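Participant: Please work out how this folds:
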Amino acid sequence: MSRPALLATDLDGTLLRSDGTLSDRTRAAVAAAEESGVEVVFVTARPPRWLDELADAVGGHGVALCGNGAFVLDVARREVVESHPFAPADLRVLLADLRAAVPGIGFAVECADGMRRDEHFLDAHRDDAVGHDLEAVGAGKLLARAPDVEQEAFLTRVSEVVGDRAELGYSGAVGLAELTPRGVTKASGLQTWCTERGIAARDVWACGDMPNDLPMLAWAGRALAVANAHPDVLAAADEVIGSNDDDGVAQVLERLTAL
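Facilitator: Below is the predicted model of the structure:
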C-alpha cells in the first residue's frame, strides 16, 4: 500500500490519551512522519482557545482545523486565519426555535476570539463572558445544553428542531449538542485545506473515534478508527487501529515512516 500525502487525525479520544495528554511516543511519531514527507494535520472539535498546549506538535504548517471545521487556527501565533461562522439571522432563528422546543436550554458560542454564553449555559470552568449578544459575534460553533433532559433524548430533539439548517456533530461531550453552520464539518475543513495544496482525497488517511468524525472519514481515501471508537465509527472504518491509550495513531505513523 502506498503512503498517503497527509494523515488527518482527531485529537480527543484518538491522538490524545484518555487523560488528554499527547504521549512522548506520539509526539515523536508525528515529527518523524512530517520529516519523512507525510504531513499530519489535527482536525478537532476543540475550539481555538483549547489548542495552545499543542503548539509544538502541529508540524511545519503550524495550523489546526478546529471547531468541527469552523476555524483554521495558526496555533503558534494564536490567530484564527480562516473562519466559517453562522449568519447572524440564521443563528437568531435557530436559538429561538430551540428555546421554544426545549425549556431551560442554555447556549454558548465559540468564536475566533473566545467563548460567549448565556446565563442558562452552566460551565464549571468559566464564570465570565455571560450576557453577550450571541447572534452578533461571528459564531463558528453553537453549543447547547439542557441539564434536565436525558442525553439521547436531548440530541434527538435538537436534531428534529434544527433539521438541515445546521450540522449536529456528536464528539462525545456529555450533555452537549454541538452545531456548526450548514455544510461546515470536519470533512469540509479538511477538503478545503487539501484542495489548496493540491492533495486529492485518495492521498489522505483520516483517523477518528466519534460520529463527528464520520464526514471526514467518508471523504478521505482511507478511514482509520481507533479501537476505542464509537460503534458507528468502527463500522465505517477501512481499518481498526490501536486504541488512543495504546498510541494507535502513532503506530500507524511509525509504519508509514518505515516505508
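Participant: okay, CA-based contacts and neighbour counts for the rest of this
Facilitator: Will do.
Participant: so how far is Asp128 from Asp90?
Facilitator: 26 Å (Cα to Cα, to the nearest Å).
Participant: Second input sequence below; structure requested for side-by-side comparison:
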Amino acid sequence: MTLPRLVASDLDGTLLRSDGTVSPRTRAALRAVEDAGVEVVLVTARPPRWLDALADCVGDHGRVVCLGGAAVWDLASGTALDVQGFADDDVRALAADLRDAVPGVALALERTSGPVFDPWFPPDETGLPAHVRAATVEESLGGAVHEPGTVGKVLAVLPGRGLSTRVGDVQRGDVRDPAQEEFFAAVRAAVGDRAHLAFSGAAGLAELLPAGVTKDRALARWSARLGIDAADVWAFGDMPNDLPMLRWAGRGVAVANAHPDVLACADTVVASNDDDGVADLLESVLALR
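Facilitator: You can find the predicted model right below:
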C-alpha cells in the first residue's frame, strides 16, 4: 500500500477524539504525511468559527472544506475561497415551508460571516454576539439587520429537542429514533429537491445544504484545482453525511465507531477516533516507505 496524493478527513467522530481534541499522535501523523508530499484537507460540517483551533492540523496551506461542502475556508486569511450557497429568496421560501410542515421548528442560518438564529433556537453555543438572536432568521435576509455573505446552510431543530452545538460536544444521535425519523420525513417532504438533507450526528438536527452541495463535490472541485484524481485520494469518515465522500475517493476509510451504514460502505475500517484510527493507518503506510 502506498501513500495517496491527498488525505481528506472528517473531524467530529473521526479525526477528533470524543472530547473534541486532536491527539498529539494524530497531529504528528498528519505532519508526517504532509512532509512526505501528501495534501491534507479537513472536510467538516462545522462552520468557519469552529475551525481556528485546528489550524495546525492542515499544514502551511490551512484550508478546510466546511459547512458540509458549502465553502472552502482559508484559515490563514480568515476568508472563504469558494462558496456554494442559497439565494436569499430560496431561504425565505424554505423557511416558510418548514414552519408550515413542522410547527414550532427552530431555524438557524450559517454563513461564512457568521450565524443567525431564531430566538428560540437551543442556546447551547456560548460567546456569540447578542444580535444573532435579535430576530427570526427571515428578518435577517436583507434589510437593516442583514448579515453579509451567502447562506451556506440552513439548520432546523426538532421542536422540544435539546441540541448541543458546542465544539467537542456534538451529540451522536440515533438516526433510527422514531421522533427524529418523523421529523426528517417532514423536512424532506417540505423541501423536496430544493435542498439536500444531511445528518452529521447531532440529535434532533436537520442540516439543509443547497441542492448538489455535498462533501464529495466540494472535495472533488478542490482536488481538481490541485490536479489530483479521485483515485489518489483517501477519505476518512464516520457518519452518513460522509458517505458520498467515501464513495468518491479512491479509498474510503471508516473509523470503528462509525455509523453502521458507513462501516458497510468503507473499503477499510480502522480503529476508533479515541484510538487514533486515522493516525494508525497513516503511520503504518509511512513505515513501509
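Participant: Quick check: TM-score for this pair?
Facilitator: The TM-score (TM-score structural alignment, normalised by the length of structure 1) is 0.96; 259 aligned residues with a Cα RMSD of 1.4 Å.
Participant: Looking at Asp90 and Asp128 of structure 1, which one has more neighbours?
Facilitator: Between Asp90 of structure 1 and Asp128, counted using other Cα atoms under 10 Å, Asp90 has the larger neighbour count: 13 against 10.
Participant: Read off where the host helix or strand of Val33 of structure 2 ends up in structure 1.
Facilitator: Following DSSP states H and E, one finds Val33 of structure 2 within helix 24-35. Counting by TM-score structural alignment, helix 24-35 of structure 2 pairs with residues 24-35 of structure 1.
Participant: The matching stretch against structure 2, how far on average?
Facilitator: Following superposition, stretch 24-35 of structure 1 is found to deviate from structure 2 by 0.3 Å on average (mean Cα distance after the TM-score superposition for structure 1).
Participant: now that stretch, how far from the centre of its chain.
Facilitator: Taking Cα atoms, centre = their mean, to the nearest Å, one finds stretch 24-35 of structure 1 lying 21 Å from the centre of the chain it belongs to.
Participant: For Val149 of structure 1, see how far away Thr9 of structure 1 is.
Facilitator: Thr9 of structure 1 sits 32 Å away from Val149 of structure 1, taking Cα to Cα as the criterion.
Participant: Next, the spatially most central residue of structure 1: secondary structure please.
Facilitator: The residue lying closest to the centre of structure 1 (Cα atoms, centre = their mean) is Ala45, at 2.2 Å. Here Ala45 of structure 1 is recorded as coil under DSSP: H, G, I helix; E, B strand; the rest coil.
Participant: Quick check, Met31 of structure 2 in contact with Gly59.
Facilitator: Check again: residue 31 of structure 2 is Arg, not Met. Yes - Arg31 of structure 2 lies in contact with Gly59 (Cα atoms under 8 Å); the separation is 6.8 Å.
Participant: Ala195 of structure 2: neighbouring residues, count only.
Facilitator: Ala195 of structure 2 sits with 22 neighbouring residues when counted by other Cα under 10 Å.
Participant: What lines up with it in structure 1?
Facilitator: So, by TM-score structural alignment, Ala195 of structure 2 is matched to Ala166.
Participant: list the contacts for that match?
Facilitator: By Cα atoms under 8 Å, 6 or more residues apart in numbering, Ala166 of structure 1 lies in contact with Leu179, Thr180, Pro181, Arg182, Gly183.
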